[in-house]
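J.: structure, please.
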Amino acid sequence: MASTASGNPLRDPRDRRLPRLPDNSALVVFGATGDLARKKLIPAVYDLANRGLLPPGFVLVGFARRDWSDDEFAAFARESAERGARTPFREDTWERLAGSLRFCQGSFSDDAAFDGLAATLTDLEHSHGIRGNAAFYLSIPPTAFPVVLKQMQRTGLASNEAAGGWRRVVIEKPFGHDLESARELNSLVDDVFTPDDVFRIDHYLGKETVQNLFALRFANTLFEPIWNSHFVDSVQITMAEDVGIGTRAGFYDETGAARDVLQNHLLQLLALTAMEEPVSFGADTIRTEKLKVLRAVSLPDDYATFAVRGQYSQGWLAGERVRGYLEEADIPADSTTETFVAVKLGVETRRWAGVPFYLRTGKRLPRRVTEIAITFTKAPHLPFDETDTAELGNNQLVIRVQPDEGVTLRFGSKVPGSAMEVRDVAMDFLFGEAFTEALPEAYERLILDVLLGDATLFPNNAEVEESWRIIDPLEEFWRSTKPHTYRAGSWGPAAADDMLARDGRRWRRP
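T.: Here you go, the predicted model:
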């Protein structure tokens, strides 16, 4: 395995279908023993190694408080890879990766620990040829960002010039809790790293189906001509979860569904759906088009009707009785934190003026699904009797992000028989059936992009701040209200259905 195409005589650098490999480098994970590292990051690193997408001089460095040796960290990493990897576990892959695992023990306020981390990276320049290249993944609570960033600044870990190679930082959401805190965080990060070296990760943007939006719209002449207010009646973006809050009570009760999902995942999906065609697929051009959309987003005139939040009560899900949010462990009995949000937004551009975008997310809903549903306007004239088309609805294009990734097109077709009866039918495209390649996990793609320095799928600070501009007024309104109650296993509070009914529409049932 070579670090560049030119280093392998079997790889023709002119063949753009071949994957580009990163430079020899280190990925330093702060909080390496936490749930995110165990369930997502370490399995993703193993899968990248198994697919031959990591350079020979790649090193995974864990930083955490546990008093572990390199071997103990390797045992933890192996167990994580065996449980969470999407590709088959292979001993030869693991042996190569295990030889490139290091562990640094210490707390975030421990100067000696960060001095030791700097020394470890210097040693890796000689043992693995990383040439100063390192990415730092902050898999830690946002409250720990300031102390870690200041330690990195003190030790020169963030300096490209001092390292002699590139230095990048990866920040997990939430990016602040409102516009003011987001600006403070952005200022703090920009004081330590240059903007081009900051990667704010939203794992939804790493999903293949989300990226397929680009291909669906811009590689085909079929959809783009009708991707506008002349032909689109409305857009629904849904992220539904059947699970509750799990062990995240402390985080979730302080955050809620709007800050946890609406501010990032759903608004990013809206931006990708509504953006104009970029002049190229470079990071700057795509970010520019997304930012234009976010700046054009308008809030509803009537928050009480068109901005609904809810909180699940006990109910039945998959044949089992589940408890309500207020009955969850470590949740205050008087909590008003929402577990469901539905809101109507507009996009005030020539393309989308007048088209409502309905966004919703919730926990303890009937099933886990994320999708974008484009509902088209009805035909202006139907040359059939009304009885012939009684069961005919609007044409609809549905992009399924998860699970069962693919695209569904709903259109009218004649029912076989002597009578002229037109009814809705569906045409399905499934990734799993159309391609033999397994879909990579989102963190695989995003970690690889960080190592390559490709920021295309990472929102920048301007996008983050514009997202909070949209969310803050809603949060201010909701602060003086209580969430509606909805039964676990239902599709949310009745007020969310009423919201669409006032517009003469209804939610699509995935």
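
J.: every contact and neighbour count from this point should use C-alpha atoms.
T.: Noted.

J.: give the helix, strand or coil label for the residue lying farthest from the centre of the chain.
T.: Residue farthest from the centre of the chain, counting by C-alpha atoms, centre = their mean, is S418 at 49.5 Å. At S418 the chain is in coil, as set by DSSP: H, G, I helix; E, B strand; the rest coil.

J.: what residues does it make contact with?
T.: Residues touching S418, when contacts are defined by C-alpha atoms under 8 Å, 6 or more residues apart in numbering, are absent altogether.

J.: ranges for the strands of the stretch 151-300 of the chain?
T.: Using DSSP state E, counting those that start in this stretch, the strands of the stretch 151-300 of the chain run over 167-172, 198-201, 232-240, 297-298.

J.: how about this one, so we can line them up?
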Amino acid sequence: MVARVIPVDPFDLVVFGATGDLARRKILPALWQRFAEGQMPPEARIIGAARTEQSAADFRQMVSEAFDEFMGDKAPEPAARADFLDRLDYVAVEATGDEGWAELAAKLRDGVVRAFYFSVGPSLFGPLAAGLGKYGMVTPETRIVVEKPFGNDLETARALNQTLAAHFTETQIYRIDHYLGKETVQNLMAVRFGNILFEPLWNARFVDHVQITVAETVGVGGRGPYYDKSGAMRDMVQNHLMQLLCLIAMEPPHKFEPDAVRDEKLKVIHALDPVEPQHVVRGQYGGGAATPSYRDEVENPASTTESYVALKVGISSWRWKGTPFYLRTGKRLRSRASEIAVIFRDPPHSIFGEDAPWKANMLVIRLQPDEGMTLKVMIKEPGPGGMRLKDVALDMSFAEALGDDMHIPDAYERLIMDVIRGNQTLFMRGDEVEAAWAWTDPIIAHWQKFADRPFAYDPGSSGPDEALKLIHLDQRSWREIR
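T.: Sure thing, here's the model as predicted:
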């Protein structure tokens, strides 16, 4: 199966921080894929910008080496690679000074989309935005892309929004969360709002509870200094898991357009109940036979930062009142898996007797590693001997359903092309970010006030035992992380 690809308009894309890990690992390979699929017009250009003094040829060589390092057997062939590299250029720019800005401005063309990807730390967002304005690079067709973290709390998020707003309109600011670019996340909206099957059941009357899980097998690694100041709540819950919760819980927008979708997500965040202290579990992984502990990795023997968090969340709305949402995320867990599980209520009466081995219907949306969806239903077990019930999975893997020869775009591929198109549907709005922090801050403030310490858990486990108790007290259980 071949995907239909619509080329975007000609553009100049400047990647600040082009020599950094994110650019080499994700952004530049994503741009290559869009080029290979024919979505990038011949007039498109990509300009790397960073502090490193090097020539355009040196930059192209660095990008070529990044393809080999991070794409493996999917790295481009020499002829196609050379064609892509020909459209790359480079300028050494000092974000907090004046060096390189005039040269960068001279390379930009009039009459095309201008996009600036801030693949740098948040402390440089302001200087970069000011530099673009100072050197006359902002046009009506200019867009900027900023990576998380969008602040460290509500106060810093507001300050960051104000800084960006001093130079750009809200319609020019694209706050990127790569989770929203995943095909399965977008399919979640298609399943909900493109089919009559699920939407009538998508409420507290028929849904018993929802579980959202983002589990990682890796530790903090080289992100130790950042992560120890952030923790799982700031790094994952406030943004990634919050966005998934909003897409599950929001009302149908009147149209699939940016502000209509983001208005409904904002309503969900405003409807979130404050989280009671007994409904939050923090964890921190210890050391194993072959793995260092969290404290060893961050080189802080007294750290009380959480590498795991689980929460029970309520939503005070007509649709969801009484249906709990259980969220969990952590590092050094048993398996790598990101999924949303919607567990439906049992039928009000079983005609097969009280002893029938009943299991609830469940819709599981897998975000990684095998993107797809599974619907679990009850059927009769084949063969004689009476009516014996058995639960089976109606499984759809994207790779199997769409064909192995079809390239499923990486999240960054989709999102970067949306920036060029000017489509903000899958990007967070400023008020949405601030609302998420306003809900998250009291949880963190409670930990700090009472010097709350995380529970220890073994690497390779499913997390601290206290997280099991959190859901077991409601006579429910977590889905096993496989």
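
J.: drop the TM-score for these two in here.
T.: In this superposition the chains share a TM-score of 0.95, using TM-score structural alignment, normalised by the length of structure 2; 473 aligned residues with a C-alpha RMSD of 1.5 Å.

J.: so what corresponds to the residue farthest from the centre of structure 1 in structure 2?
T.: Structural alignment places S418 of structure 1 opposite G385 in structure 2 (criterion: TM-score structural alignment).

J.: same question, R200 of structure 1
T.: Residue correspondence, TM-score structural alignment: R200 of structure 1 in this structure matches R175 in structure 2.

J.: relative to R25 of structure 2, how far out is that match?
T.: R175 of structure 2 sits 19 Å away from R25 of structure 2, taking C-alpha to C-alpha, to the nearest Å as the criterion.

J.: what about the two, which has more around it?
T.: Neighbour count, other C-alpha atoms under 10 Å: between R175 of structure 2 and R25, R175 has more, with 20 against 16.

J.: need the contact list for that one.
T.: Under the criterion of C-alpha under 8 Å, 6+ apart, the neighbours of R175 of structure 2 are V145, V146, E147, K148, F150, F427, M428, R429.

J.: how far away is whichever residue in structure 1 pairs up with the last one from T285 of structure 1?
T.: Under the alignment (TM-score structural alignment), R429 of structure 2 pairs with N460 in structure 1. The spacing between N460 of structure 1 and T285 of structure 1, counted by C-alpha to C-alpha, is 12 Å.

J.: so these two - more neighbours on which side?
T.: Under the criterion of other C-alpha under 10 Å, the comparison of N460 of structure 1 against T285 puts N460 first, with 22 against 15.

J.: show me the contacts for the more buried one.
T.: F199, R200, R287.

J.: of those, closest to D472 of structure 1?
T.: Out of the contacts of N460 of structure 1, the one with the shortest distance to D472 of structure 1 is R200. That distance is 19.9 Å, counting by C-alpha to C-alpha.

J.: now that closest one. Nearest residue, chain neighbours left out?
T.: Sequence neighbours aside, I171 is the residue nearest to R200 of structure 1 in space, at 4.8 Å (criterion: C-alpha to C-alpha, 6 or more residues apart in numbering).

J.: what does that neighbour align to in structure 2?
T.: When structure 2 is aligned by TM-score structural alignment, the residue opposite I171 of structure 1 is V146.

J.: isn't its match up against Y117?
T.: Yes. Assessed by C-alpha atoms under 8 Å, V146 of structure 2 is found in contact with Y117 at 6.5 Å.

J.: compare the two (neighbour count), which wins?
T.: Under the criterion of other C-alpha under 10 Å, the comparison of V146 of structure 2 against Y117 puts Y117 first, with 24 against 20.

J.: thinking again about what came up before, tabulate the strands of the stretch 151-300 of structure 1 in JSON lines, adding columns for distance to A257 of structure 1.
T.: Rendered in JSON lines, the data for those read as follows (distance: least, C-alpha to C-alpha, whole Å):
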{"stretch": "strand 167-172", "distance to A257 of structure 1": "16"}
{"stretch": "strand 198-201", "distance to A257 of structure 1": "18"}
{"stretch": "strand 232-240", "distance to A257 of structure 1": "11"}
{"stretch": "strand 297-298", "distance to A257 of structure 1": "19"}
